[in-house]
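# dropping a prediction and its sequence here:
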Amino acid sequence: MTIGKIAGAGNSTVEQLYQLVDKEPLLGSAYYRLRQTDFDGESTYSKIILLTFYPEAKHYSDLSPNPVAGGKTVLRLGGMQAGTKVRVSLVHMSGKIIRRFEVSANQIGAVEWEMSGLDSLASGVYSVLISTEQFNETLRLIIP
């Protein structure tokens, strides 16, 4: 099934970036690949990737593993609009901000961010403050 076509830039020595949005994605999981066709009619295919789409998904958040294992955990967020700016702060129970970062939700409205190097922090319960234009949330993170 073809979801769209984009005209290429032709012969170029500069990297070209192209973008196409599937305006009618399948619900659940779908596999995608790109086909590039040269002027001589020869085609090559990209590797196949799996994307998951749930348009009615409610907001979700998760830290796993929690307690932290191996000095790292993964923050997963979803149910947002694509491109949503997400500000995250790791805060010690004393109120001191230990780390801060900002990420953007991907095309399906999700974030998956690995927080590493946590084994250098003192053991205890930390707060992970998550803030977007639509919501604010606090998760608890245990560092053993």
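That came through fine. The structure presented is a predicted model; accordingly, all values stated were derived computationally and were not measured. Numbers count the residues shown, from 1 in each chain.
# can we go C-alpha only for contacts and neighbour counts from here?
Noted.
# residues contacting the spatially most central residue of the chain?
Closest to where the C-alpha atoms of the chain average out (C-alpha atoms, centre = their mean) is Val111, at 3.2 Å. Taking C-alpha atoms under 8 Å, 6 or more residues apart in numbering, we find Val111 in contact with 75-78, 103-105.
# measure stretch 80-94 end to end?
31 Å (C-alpha to C-alpha, to the nearest Å).
# ugh, wrong one, stretch 45-58
35 Å.
# in stretch 60-68, what counts as buried?
61, 63, 67-68 (16 or more other C-alpha atoms under 10 Å).
# Glu114 and Arg87: what is the separation?
In terms of C-alpha to C-alpha, Glu114 sits 14 Å off from Arg87.
# these two: which is more packed in?
Arg87 (16 against 13; other C-alpha atoms under 10 Å).
# distance from the longest strand belonging to the chain to the middle of the chain?
Taking DSSP state E as the criterion, the chain has its longest strand at strand 60-69. Relative to its parent chain, strand 60-69 has a centroid offset of 16 Å by C-alpha atoms, centre = their mean, to the nearest Å.
# quick check, nearest of the contacts of Val111 to Tyr32?
The shortest approach to Tyr32 among the contacts of Val111 belongs to Ala105, at 19.6 Å (C-alpha to C-alpha).
# contacting residues around that closest one?
78, 80-86, 111.
# let's bring in a second one:
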Amino acid sequence: TFSNYSEPNRTWVARIPSSANIQGTTVKYVFYISDGTLASAWGRISGDGYQTTWDEGTVNPFSYTVEAPLPVELTSFIALAEKNRVELNWSTATEVNNYGFDILRQVILRQAQDDNNWEKIGFVRGYGNSNSPKNYSFVDSNPTAGKVLYKLKQIDFDGTYEYSKVVEVNVETPKEFRLAQNYPNPFNPETIISYSIPEFMVRQAQNDIHLTLKVYDMLGREVATLVNEYQKPGIYNYKFSISNYQLPSGIYIYQLKAGNFIETKKLMILK
């Protein structure tokens, strides 16, 4: 409701029901003046009864509206590159109907930022409704080397969304083509196979590198193709799960191939 709070001072009071659950947020009061002009003021909702005041001076308002607060008040968003991973951290002060956050990434190699070239790499569920600070984190374990941009797509339960600011990190470019020993080894049922693609290989090919990562038994028979695609320079971590291939216990060979570069190592499945 909107009522005349103090006639001598010509101060008006907006009272918002507590069910609105927006205490502590800032809202905008827009006053529609009888002569057709507008006046507005910002007020912070506080205290019992959710009320604030606005001194109208000599204005004689006859109606008002209150603009709804943003569903999520994002207070910080940072990205930190460490070796072969990027850690994203962000915080919110308040949340209303917050379903969660899509994590979006864009790699800048030779061109400028492209608003149509963002890829979704993950999702973090929100707290829904909250009047207290909340902290979030997400780890990009396979960042492409070079300048990498990140942003958040905050999504409400009704499907509406809003983007955060863009943060930027520089991920170190590998200096050599390398296939690491899988870890753990022996393993069951999963292991991580890491490998790196250096920038010079992309420069030589004048394009992304076509790469394959395959697994063979000790007789040389191919039993699994893990990667078969074009990739950019960077450090990659592939999670190999034997449940997808139903392989028996034993020693296997895994091979990474990109152009003229080939490297192989052994792994052991122990059930």
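It's in. Note that this is a predicted model, so its numbers are computed, not measured.
# hang on, the earlier thing: the residue nearest to the centre of structure 1 matches what in structure 2?
By TM-score structural alignment, Val111 of structure 1 lines up with Tyr236 in structure 2.
# would you say that match is within a strand?
Yes: residue state for Tyr236 of structure 2 (DSSP: H, G, I helix; E, B strand; the rest coil) corresponds to a strand.
# run a quick neighbour tally on Glu73 of structure 2.
Counted with other C-alpha under 10 Å, Glu73 of structure 2 comes out at 15.
# just Tyr54 of structure 1 next, same as before
15.
# which residue in structure 2 aligns with it?
Match for Tyr54 of structure 1 (TM-score structural alignment): Glu172.
# and that match, how far from Pro233 of structure 2?
Glu172 of structure 2 is 10 Å from Pro233 of structure 2, by C-alpha to C-alpha.
# ok, which stretches of the stretch 101-250 of structure 2 are helices?
199-205 (DSSP state H, counting those that start in this stretch).
# all strands for it, in order.
Here the stretch 101-250 of structure 2 has its strands, by DSSP state E, counting those that start in this stretch, at 119-130, 134-140, 146-156, 161-163, 167-171, 178-179, 190-197, 209-216, 222-231, 234-241, 250-258.
# and the counterpart of Pro65 of structure 1 in structure 2, what does it touch?
Taking TM-score structural alignment for the superposition, Pro65 of structure 1 sits opposite Pro184 in structure 2. Contact analysis of Pro184 of structure 2 by C-alpha under 8 Å, 6+ apart lists 191-192.
# surely Ser131 of structure 1 is in contact with Leu90?
No: when contacts are counted by C-alpha atoms under 8 Å, Ser131 of structure 1 is not listed as touching Leu90 (11.9 Å).
# quick one, which of these two is more surrounded?
Taking other C-alpha under 10 Å, Ser131 of structure 1 and Leu90 do not tie; Leu90 has more neighbours (22 against 16).
# and Asp102 of structure 2, how far from Ile121 of structure 2?
8 Å.
# measure Ala82 of structure 1 to Leu90 of structure 1 for me?
In terms of C-alpha to C-alpha, Ala82 of structure 1 sits 24 Å off from Leu90 of structure 1.
# do the same with Thr132 of structure 1
15 Å.
# can you check Leu75 of structure 1 too?
11 Å.
# turn the buried residues of stretch 60-68 of structure 1 into JSON lines, columns for distance to Ser94 of structure 1.
Output for those, formatted as JSON lines (distance: C-alpha to C-alpha, whole Å):
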{"residue": "Ser61", "distance to Ser94 of structure 1": "24"}
{"residue": "Leu63", "distance to Ser94 of structure 1": "21"}
{"residue": "Pro67", "distance to Ser94 of structure 1": "19"}
{"residue": "Val68", "distance to Ser94 of structure 1": "19"}
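# quick one: which of these is nearest to Ser127 of structure 1?
For these, the nearest to Ser127 of structure 1 is Leu63 (11.2 Å; C-alpha to C-alpha).
# ok, that closest one touching Arg76?
Yes: shown here, Leu63 of structure 1 and Arg76 form a contact pair, counting by C-alpha under 8 Å, at 6.4 Å.
# how many neighbours does the equivalent of Ile98 of structure 1 over in structure 2 have?
Alignment note (TM-score structural alignment): Ile98 of structure 1 maps to Val223 of structure 2. The number of residues packed near Val223 of structure 2 is 16, by other C-alpha under 10 Å.
# and what of Asn116 of structure 2?
7.
# give the contact list for it.
No contacts exist for Asn116 of structure 2 under C-alpha under 8 Å, 6+ apart.
# I'd like to know how far Leu88 of structure 2 sits from Val166 of structure 2.
For Leu88 of structure 2 relative to Val166 of structure 2 (C-alpha to C-alpha), the value is 12 Å.
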